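[1] What shape does this take:
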Amino acid sequence: MGLLLDMGRHLRDYYERAEARGEPLEITINNGAHPAFFVAATTPSSAAPIDVDELAVASYLLGEPARLCKSRTVDVEGIADAQMILEAEILPNVREPEGPFGEVSGYYATRADRWVVKVKAISLQKEPVIHMLHPGREVWNGQGLGIEANLFQTISKQVKGLKNIYMTHGGSHYHVVVQMDPPNNGMAKNAIMAAFAAFSDLQMVTVVNSDIDIYDAEDVERALVTRCDPAKDIVIIPNAFGHELNPVANGGNVLSKMGFDCTYPVPKPASYTRVSFADVDISQYEIV
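    Sure, this is the predicted structure:
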């Protein structure tokens, strides 16, 4: 069967080492395991570099050591509680046309040469429940936690006033909203550049103040149209490295990226005081 190996991911690195030796890479494909394994496996390489054990990440999320089981045909363990385990190897120097398949972008990827996996054995639970995803609709559940945590850690080292990070549900992991109160003008743009450097898949970064609810698209849009001056508050980076499954990249890895500085100037002008109801002391009124 076919397999896509994303650049910069652990599996791609392991495969390239094996291929350089002319050897197949033995793997197990585990379906229907605890979500902790899914979150750990989709953690971006910037948060989990090649020397980080993703099984250790899963164990931390589980609160106990991951339960593994020996395979019958490959020297790689499987996840003991998975619903289905495929024992397989990725063949060296072999590529075959694959697709089109629904992908993380929410679109169908074009038919292209991909890596080839030879399945050697299949193990199933007695009554297996196979876990399926709707591409482009459930990305946040797997990748959002790791990406947000990594971006927060990275950006907070570069700028002050960072409050929160949200990888939007509709952004297919290509868009994040950064919430911060920058102490100086221009710092929001530094946050934009830090975000792009921390996670290469990003195509868009929107920076807002802490008075904006980053989980409310209406509130974020209000900041966009009232605090972002297109002439000076939009950062465009042409010909940057991005994610190959983003249709904008047109089958490659090169695309343009854009950041929106939707923060008000420092110091805060009175014109950016948001309308709100006055506080009411109910104890001063007789309730009948």
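[2] okay, CA-based contacts and neighbour counts for the rest of this
    Noted.
[3] quick one, what contacts D75?
    E26 (C-alpha atoms under 8 Å, 6 or more residues apart in numbering).
[4] OK, contacts around V119?
    By C-alpha under 8 Å, 6+ apart, the residues touching V119 are 1, 86-89.
[5] doesn't it fall inside a strand?
    Yes. The assignment for V119 by DSSP: H, G, I helix; E, B strand; the rest coil puts it in a strand.
[6] what's the most distant pair in the contacts of V119?
    The span of those, defined through C-alpha to C-alpha, is set by M1 and E87 at 12.4 Å.
[7] For PyMOL, what selects the buried ones among the contacts of V119?
    The PyMOL selection below is limited to those of the contacts of V119 classed as buried (16 or more other C-alpha atoms under 10 Å):
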select buried, resi 86+87+88+89
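[8] And the contacts of V119, which is closest to V39?
    L86 (19.6 Å).
[9] tell me which element that closest one is part of?
    strand 84-98 (DSSP states H and E).
[10] Can you name the residues in contact with that strand?
    Contacts with strand 84-98, where a contact means C-alpha under 8 Å, 6+ apart, come from 2, 15, 18-19, 22-32, 71-74, 78-79, 111-125, 128, 130.
[11] Using the three-state scheme, assign the nearest residue to D6 once chain neighbours are set aside.
    Distances taken as C-alpha to C-alpha, 6 or more residues apart in numbering place R12 nearest to D6, at 6.3 Å, with adjacent residues excluded. At R12 the chain is in helix, as set by three-state DSSP.
[12] Relative to L25, how far out is R12?
    10 Å (C-alpha to C-alpha, to the nearest Å).
[13] Out of these two, name the residue with the larger neighbour count.
    Shown here are R12 and L25; by other C-alpha atoms under 10 Å, L25 has more neighbours (20 against 14).
[14] who's in contact with the more buried one?
    Contacts of L25 by C-alpha under 8 Å, 6+ apart are 14-15, 18-19, 89-92.
[15] The structure of the following sequence is requested for comparison with the preceding one:
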Amino acid sequence: MGACIAFLGQTGNLVRVRSEVDAHHELAGIARRFEGAKCVLFERVKGSAHPVLVGLLWNRNIVGSVFGVPTERVPFVIADAIGSWQKDKAALPARILAKAPANEVVEAQVDLSSLPLPVHALQDGGRYLDSSLVLARNPQTGGLNVSVHRMMVTGKDRLSFLIDPGRHLGDYVEFAEQRGESLPVTISNGMGLAPWIVSTLPRLGDGKPDIAHHMIGRPVDLMQAQTGEVPAYADAQFVIEAEILPGVREFEAPFAEVTGYYGGRDKRWVMKVNAITRREKPVFHTILSGQEVWNAVGFTAEAAIFHAVNTKIREVRAVFLPPGGCGFYEAVVQVENTRPGIAQDVIRETFRAFRSLQRVIAVDTDVDIYSAVDVDWAVTTRFNPDTDLMVLQGEEGHILNPMVTLDPDGKGGKVTKVGMDAMVPYDQKGEKFERVRFLEVDLERYDIKYD
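    Model prediction:
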């Protein structure tokens, strides 16, 4: 993450807040004013010696610049990395180091209050780790997996946290609990964009961390833990070593979630912290629920959806999960219109590829999927509810969306999903649906005065 901060500064994409701020509500209140624009580095946080970075993912153009590609190419960088990893999972193996930047300092005492963990929203239940990468081993195979979870501090050495349905970590914990065993994990805070983005990819299983190696063309080093057999990221700013306690559930939340509402309070999984290590001069990383989460999920879901659907339907050209869909719930898919019924096929496959989706809109290649106005125009002028509406009842829903009817066990839920074919009817292409065009001109060639 240090390289990211340096790059942001060099490119004019970093705001430095030099006044002392309180991590309890004030930090997030200031950060919110910059949301979607430049990243924010809080240099002085009350009661802590460590700065805090916010906003690394809330501007898609900045993310593209960090990867050195146009913004619309970022999902394809991720999709290409997934494909390369799946072809050869043994390529670009990571080293596991004994000494690394992330363990320059081994804290003598375990005390989570020494970290500048913020309380973001006004009704949040406590201080949270919301952008840290949890590494765990599959207890049946030993394979390494990585994911991101919201984790609330409940004591100097204790965290309660949420596991979304479908996460491999949930399977690992269930298997360990059946054997009456704790599950060791490491929690890495302050990583670069590639490992962070990979941690949010769904359902890829053992070896998923290695996808980041294919994104940047080199291995991302790991390091040995002080107390367990699960490694951590060698370049992290902070590392927390912990174990998930078998059969223990304690209250977690409320927490400001991706939906713009609070996730409800309930008894959830518990970690006991065994060690904390860090860099000599670390920077803590946090995210605001909102555009950062929407983009993080959007980039990875767009990659996963494109990879899955384009494999079956080659006419798919691009996928975008717009901010209004909270990164989880709406997809716009751009499709080459080559045959009758292709939009319906694309919509079904898109829902299969990403189960959290509740609305999918298929559009032609002349529609700018990144423009809400253009997509709305296509729906208004090309979508016929009598023939182009797909309604899927009783489908799997994402439990954080308040419109989902939860199952009795609270681990899943059902919702009605909607697909919209906003493509020109295949048998009506021609003058009726020819878009108005104007001559493309270069304004630099003209003497123009702006009053």
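[16] ok so, going back, could you tell me where the strand holding L86 of the first structure falls in the second structure?
    On the second structure, the counterpart of strand 84-98 of the first structure by TM-score structural alignment is residues 238-252.
[17] Run a quick neighbour tally on H134 of the first structure.
    Residues lying near H134 of the first structure (other C-alpha under 10 Å) number 11.
[18] what residue of the second structure takes the place of it?
    Residue correspondence to the second structure (TM-score structural alignment): H134 of the first structure is matched to L288.
[19] Please confirm that its match is located within a helix.
    No. Going by three-state DSSP, the assignment for L288 of the second structure is coil, not a helix.
[20] for the second structure, what spans make up the helices?
    Assigned helices in the second structure, in chain order: 2-10, 26-33, 60-67, 74-87, 168-178, 193-199, 211-216, 291-312, 342-353, 372-382, 385-388 (criterion: DSSP state H).
[21] and M152 of the second structure, which of the ones you listed is closest to it?
    Nearest of those (C-alpha to C-alpha): helix 26-33, 16.3 Å.
[22] Check which residues of that closest one are buried.
    For helix 26-33 of the second structure, by 16+ other C-alpha under 10 Å, it's 26-28, 31-32.
[23] can you check stretch 27-46 of the first structure too?
    For stretch 27-46 of the first structure, burial by neighbour count (16+ other C-alpha under 10 Å) applies to 27-28, 30-33, 36-46.
[24] Quick one: distance of that stretch to the chain centre.
    Centroid separation for stretch 27-46 of the first structure versus its chain: 13 Å, with C-alpha atoms, centre = their mean, to the nearest Å.
[25] same deal with stretch 188-200 of the first structure?
    14 Å.
[26] That stretch corresponds to what range in the second structure?
    So stretch 188-200 of the first structure is aligned with residues 343-355, judged by TM-score structural alignment.
[27] what sits up against that stretch?
    With C-alpha under 8 Å, 6+ apart, stretch 343-355 of the second structure has contacts from 301, 304-305, 308-309, 313, 316, 333, 335, 357-358, 360-363, 390, 396-398, 419-421, 423.
[28] For ChimeraX, what selects the buried ones among those residues?
    Only the buried entries of the contacts of stretch 343-355 of the second structure go into this ChimeraX selection, using 16+ other C-alpha under 10 Å:
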select :301,304,305,308,309,313,316,333,335,357,358,360,361,362,363,390,396,397,398,419,420,421,423
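[29] Over in the second structure, tell me which residue corresponds to L124 of the first structure.
    Per TM-score structural alignment, the equivalent position to L124 of the first structure in the second structure is R278.
[30] Quick check: the closest residue to that match other than its chain neighbours vs N189 of the second structure, distance?
    Closest residue in space to R278 of the second structure, ignoring its immediate chain neighbours: F238 at 4.2 Å, by C-alpha to C-alpha, 6+ apart. In this view, F238 of the second structure and N189 of the second structure are 5 Å apart by C-alpha to C-alpha.
[31] got it, and Q178 of the second structure?
    30 Å.
[32] Over to P385 of the second structure?
    Distance from P385 of the second structure to N189 of the second structure, by C-alpha to C-alpha: 47 Å.
[33] ok, now V391 of the second structure?
    In terms of C-alpha to C-alpha, V391 of the second structure sits 41 Å off from N189 of the second structure.
[34] can you check L439 of the second structure too?
    Applying C-alpha to C-alpha to L439 of the second structure and N189 of the second structure gives a distance of 51 Å.
[35] Quick check, the residue nearest to D6 of the first structure in contact with L5.
    Yes. Between R12 of the first structure and L5 there is a contact at 5.3 Å, judged by C-alpha atoms under 8 Å.
[36] So which bit of the first structure is stretch 394-403 of the second structure matched to?
    Counting by TM-score structural alignment, stretch 394-403 of the second structure corresponds to 239-248 in the first structure.
[37] What are the buried residues along that stretch?
    By 16+ other C-alpha under 10 Å, the buried positions in stretch 239-248 of the first structure come out as 240-247.
[38] export the residues you listed to CSV and tack on distance to A58 of the first structure?
    Listed next are these as CSV, based on distance: C-alpha to C-alpha, whole Å:
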residue, distance to A58 of the first structure
A240, 32
F241, 29
G242, 27
H243, 25
E244, 27
L245, 26
N246, 28
P247, 31
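[39] Those in strands, which ones?
    Among those, the residues falling in strands (DSSP state E) are 240-241.
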